[in-house]
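**Student:** All I have is the shape, not the residue letters:
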């Protein structure tokens, strides 16, 4: 059942629009109430529709398109008023802020809500609607030798809610954009520029709930500044699809695909704006934020590239300034890039997630995300170009206390930026790639996680002198700060990759900076992480771990399976029968379940790594025969001299052990000679390892 509230307007009769025209719809909306349609068609608007009383607009059973024509906003909702939209398509809404006026000294204003603007204390509820092609643009700035006026910002390409309630379900937002206003022309005093926030949706305060909703190809754009004589700063960009300021936020079953932020930049005498949250930006505040069962794919956050100031790229998919949780979600092929100026680069942080506040990640998948540094940028006036920028955390950058459990990290990359290869700018070194999957700059705890095939790449130096290549550290995890606690992790096949000119490569599995303290690793598998070894750094506690070096010393194969779906919400690396990781763990430190949710321990002890081995069924052939006296006889074939347990069930759900024994030397065993249980219905049998 839909969770959206059904609005009623006491004493107001419902109205039906029988002619799909602007005049007919505006008339039906007078006084509020419920408005339905007896027609299908496109209604092209010449002016915004005013909502001055609680209103439901229901397009059920018809195909109704409301079109702003790229000229006007579609709905304006009065303060403390409620609007509900059902089964409508809204396209091409537009709102622009007023330009600055240097004669009166009036600053530019913001563009807000191309499709819907909601007044203070208002409520917007949306069900089964499409929002496509909406745009907001900030007013242009202006300046002169004695004054400067900022450009206007852009907030919510489709929807703007300042302080109120926003509930959205089963809807689509595509090709919407929020563009900060232009900085104006060149003058003796530089012009400031403004930010784009929320390419599709902006919500600052109140309650925000979005369920089963898709955000595709939305964009937040910081304003661009033309050349100036002094160094101002260009516009910032936050939340390519969604900007949630201090609003209480729930995203449930949503999809964010190919959204991005773009920071304003200009060729000379300017600094770059900030860039954060290719898809979603979560602002600071005490409110809760929860993301669950959602998908983030191919979202992008490039850092800022200015003349004299570069800014970091933060969070290819999500950037957060407050405490939040993420559960049962997938992050696929998201990307963050560093920034660059003529004097220094700025890193790209968190290919999927950048968080400056406490964060909890549970049962999530991070696949093919990347943090990428950019090339050093030179200037003849300055001389040597700066080094390529750093890449920190191919999937996740942790700047607030964080725990991660039950999650999979595969094929994520941190790629250091190259040095400048343009003639005339030698001595530009490569940037570092640190933490192919995770970069920890705050307390971090991880358990029941699989990290496989992640990579950190050193940046290439300039092509002329080939000096100062970047470094690659922590193919899976790089720790710049502690404490750190890792329990029952599986780190397999992660890499650190040097350049052709060399560079330091260390800790293909883990890398810890020398000043990291209070680090522990227990019940963990570290195998095949190379070059640079499974780890570099000092663990205060290092117990019951299986390592590449230890296996080589003992001459034992790890007996690990492939990375795949073995049940549970995320993929794992299985243990094969006979693995030295089976039953080798420290039980007191063992989590109650493995990464899949299988109860631990199975067998004599807890298994190492994120996967708890459960024996496959032993029987190759299982034959049941009723004897003449009514008794049942079961014969099965299996491996000789193997222990087994026969289990019985009447419903194929609950099983109980009926007998434990051992297959004989020739591989056959006869079980039975007992009478029927007397319970109604059939009795099912299976044979498994104990």
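**Tutor:** That came through, no problem. If you're wondering where the values come from, they're calculated on a predicted model, not measured in any experiment. Numbering: from 1, shown residues only.

**Student:** from here on, contacts and neighbour counts on C-alpha atoms
**Tutor:** OK.

**Student:** Could you check how far residue 252 is from residue 148?
**Tutor:** According to Cα to Cα, to the nearest Å, residue 252 and residue 148 sit 44 Å apart.

**Student:** wait, I meant residue 248
**Tutor:** In terms of Cα to Cα, residue 248 sits 36 Å off from residue 148.

**Student:** With residue 28 instead?
**Tutor:** Following Cα to Cα, the distance that separates residue 28 from residue 148 is 46 Å.

**Student:** same check, this time on residue 325
**Tutor:** In terms of Cα to Cα, residue 325 sits 42 Å off from residue 148.

**Student:** and the residue nearest to residue 622 when sequence neighbours are not counted, helix, strand or coil?
**Tutor:** Of all residues not flanking residue 622 in the chain, residue 636 sits nearest, at 4.4 Å (Cα to Cα, 6 or more residues apart in numbering). In three-state terms, and counting by DSSP: H, G, I helix; E, B strand; the rest coil, residue 636 is strand.

**Student:** What's the local residue count around residue 636?
**Tutor:** If you count neighbours by other Cα atoms under 10 Å, residue 636 ends up with 18.

**Student:** swap in residue 554?
**Tutor:** Residue 554, neighbours per other Cα under 10 Å, totals 8.

**Student:** alright, now check it against this:
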């Protein structure tokens, strides 16, 4: 009997060492979308887990997708658009964790939260929100007492007849390395923060967003306990009747190393005072904190990195004028929106882009675009490498032309 017990003990010990044996089965298996249509997507999503794609294309929905378990939807290696066809919301996430990676969420429509309604945890990486709309709040995303983290993503052409063309928030929002362009609303064309919401924006660009009433780029309508902080970001060409770029009702707004410029209608900033966290620039008016000087911004275009940006031109007052301590600390961490190391000169630059005097100084390893698994998506690495090589080639041809 003792021999039997000893044998069983050894077998149990060996079983515990073997992966998968006596371990609980994963809660959700996830699935693979082999054909880019609604039926195959819904089948892969059943039960949650990680969903991947072996196809590219546009998946047009006839009904919104309601997330019912923790889910990761990863479009790495493919080009996948999930469209609400201007008739339905794309995702509703209530109480779960939803991770979106390398996807386009387009043409969603709802009374609130045209692209996504979130009151769980929503993590968005390397994705695009485009053409989503609402008659209420949050054309791209309504974050309703949820947590929203967005990295290396684009919000373009989203709209709301209420508040928050890109994002409406009354939860917690953290944005880094993002571009908001051409979004519109009655208030807060890019982002509207409300009702105890908290927003932190870093290394991001807001261009040509608009509001019919107030806050073309940002509006903070929340109370005094709801802060909005903007670090090393660039705002240009945003417009509204009041606060062409930023309108503050009473919630505290702090700008740090940020450019606010060229609002065609409405002053750059309006409403309650904005806290000067250091290293800011306002142009041509001085309604926002910081120095009053021309940043000489280039057009919104592909300057390398995962999102489009606006470079600083020759003679820009923003060059070497930033606060180095702000650049060095989290969440900026001495990187610009593209992943280029700061500083490139004597001091870091104001705004989302660090001027590069030598194109070979681009630090691809510093770019923080990561998939849900934490690894750089292969297609993104290839794209960034091609952009970097093209930029170096153009610069070299320019130098050769100058010497001829």
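**Tutor:** Yep, it's here. Model, not experiment: these values are computed from the prediction.

**Student:** So for residue 325 and residue 148 of structure 1, which sits in the more crowded spot?
**Tutor:** Neighbour totals were compared for residue 325 of structure 1 and residue 148, and residue 148 leads with 20 against 17 (other Cα under 10 Å).

**Student:** Tell me which helix or strand that one sits in.
**Tutor:** Residue 148 of structure 1 is located in strand 147-149, with elements delineated by DSSP states H and E.

**Student:** Give the other helices and strands that the helix or strand following that strand contacts.
**Tutor:** Proceeding N to C from strand 147-149 of structure 1, the next assigned helix or strand is strand 154-155, under DSSP H and E. When contacts are defined as 3 or more Cα pairs under 8 Å, 6 or more residues apart in numbering; DSSP states H and E, strand 154-155 of structure 1 packs onto strand 111-112, strand 135-137, strand 177-179, strand 196-197.

**Student:** Show me the one of the ones you listed that comes nearest residue 589 of structure 1.
**Tutor:** Nearest of these to residue 589 of structure 1, taken as Cα to Cα: strand 196-197 at 44.9 Å.

**Student:** Following element in sequence after that closest one, please.
**Tutor:** Counting by DSSP H and E, what follows strand 196-197 of structure 1 is strand 201-211.

**Student:** So which elements touch that following strand?
**Tutor:** strand 159-169, strand 242-244, strand 248-252.

**Student:** Show me where the stretch 251-400 of structure 2 has its helices.
**Tutor:** 324-328, 378-403 (DSSP state H, counting those that start in this stretch).

**Student:** how long is stretch 526-546 of structure 1 from one end to the other?
**Tutor:** 6 Å.

**Student:** before we move on, back to that, of all the helices of the stretch 251-400 of structure 2, which gets the most neighbours per residue?
**Tutor:** With neighbours defined as mean count of other Cα atoms under 10 Å, the helices of the stretch 251-400 of structure 2 peak in mean count at helix 324-328, which reaches a mean of 19.

**Student:** Give me the distance from it to the chain's centre.
**Tutor:** Mean-position distance between helix 324-328 of structure 2 and its chain equals 21 Å (Cα atoms, centre = their mean, to the nearest Å).

**Student:** just stretch 121-141 of structure 2 next, same as before
**Tutor:** 10 Å.

**Student:** Just the terminal-to-terminal distance for it.
**Tutor:** Start-to-end, stretch 121-141 of structure 2 (Cα to Cα) is 12 Å.

**Student:** And stretch 473-491 of structure 1, by the same measure?
**Tutor:** The first-to-last residue distance of stretch 473-491 of structure 1 comes to 15 Å (Cα to Cα).

**Student:** And stretch 251-262 of structure 2, by the same measure?
**Tutor:** End residues of stretch 251-262 of structure 2 are separated by 24 Å (Cα to Cα).

**Student:** Check stretch 81-89 of structure 1 too.
**Tutor:** 21 Å.

**Student:** Which stretch of structure 1 is stretch 243-250 of structure 2 matched to in the alignment?
**Tutor:** Under TM-score structural alignment, the alignment places stretch 243-250 of structure 2 onto residues 474-481 of structure 1.

**Student:** residues making contact with the matching stretch?
**Tutor:** 393, 434-443, 451-452, 454-456, 491, 494-496, 506-513, 515-517, 529, 535 (Cα atoms under 8 Å, 6 or more residues apart in numbering).

**Student:** if we can go back for a sec, looking at the helices of the stretch 251-400 of structure 2, spot the one closest to residue 61 of structure 2.
**Tutor:** Per Cα to Cα, nearest to residue 61 of structure 2 of these: helix 378-403, 26.1 Å.

**Student:** now the strands for the stretch 301-404 of structure 2?
**Tutor:** In the stretch 301-404 of structure 2, no strands are defined using DSSP state E, counting those that start in this stretch.

**Student:** picking up where we left off before, could you find the counterpart of the residue nearest to residue 622 of structure 1 in structure 2?
**Tutor:** Structural alignment (TM-score structural alignment) places residue 636 of structure 1 against a gap in structure 2.

**Student:** pretty sure residue 636 of structure 1 is touching residue 644, no?
**Tutor:** No - taking contacts as Cα atoms under 8 Å, residue 636 of structure 1 lies outside contact range of residue 644: 11.1 Å.

**Student:** rewinding a little: from residue 596 of structure 1, how far out is the residue nearest to residue 622 of structure 1?
**Tutor:** For residue 636 of structure 1, the distance to residue 596 of structure 1 - Cα to Cα - is 30 Å.

**Student:** what do you get for residue 563 of structure 1?
**Tutor:** 13 Å.

**Student:** Between the two, which has more neighbouring residues?
**Tutor:** The neighbour count for residue 563 of structure 1 versus residue 596, taken as other Cα under 10 Å, is higher for residue 596 (22 against 17).

**Student:** Alignment lookup: the more buried one to structure 2.
**Tutor:** Residue 596 of structure 1 maps onto residue 338 in structure 2, by TM-score structural alignment.

**Student:** List the residues that contact its match.
**Tutor:** 177, 303-307, 353, 367.

**Student:** Looking at these, state which has the most neighbours.
**Tutor:** Busiest of the contacts of residue 338 of structure 2 [other Cα under 10 Å] is residue 177, holding 31 neighbours.

**Student:** ok now do the equivalent of it over in structure 1, which residues does it touch?
**Tutor:** Aligning on TM-score structural alignment places residue 177 of structure 2 opposite residue 363 in structure 1. Going by Cα under 8 Å, 6+ apart, residue 363 of structure 1 touches 327-329, 405-408, 569-570, 595.

**Student:** again, but for residue 348 of structure 2
**Tutor:** With Cα under 8 Å, 6+ apart, residue 348 of structure 2 has these contacts: 319-324, 327, 342, 354.
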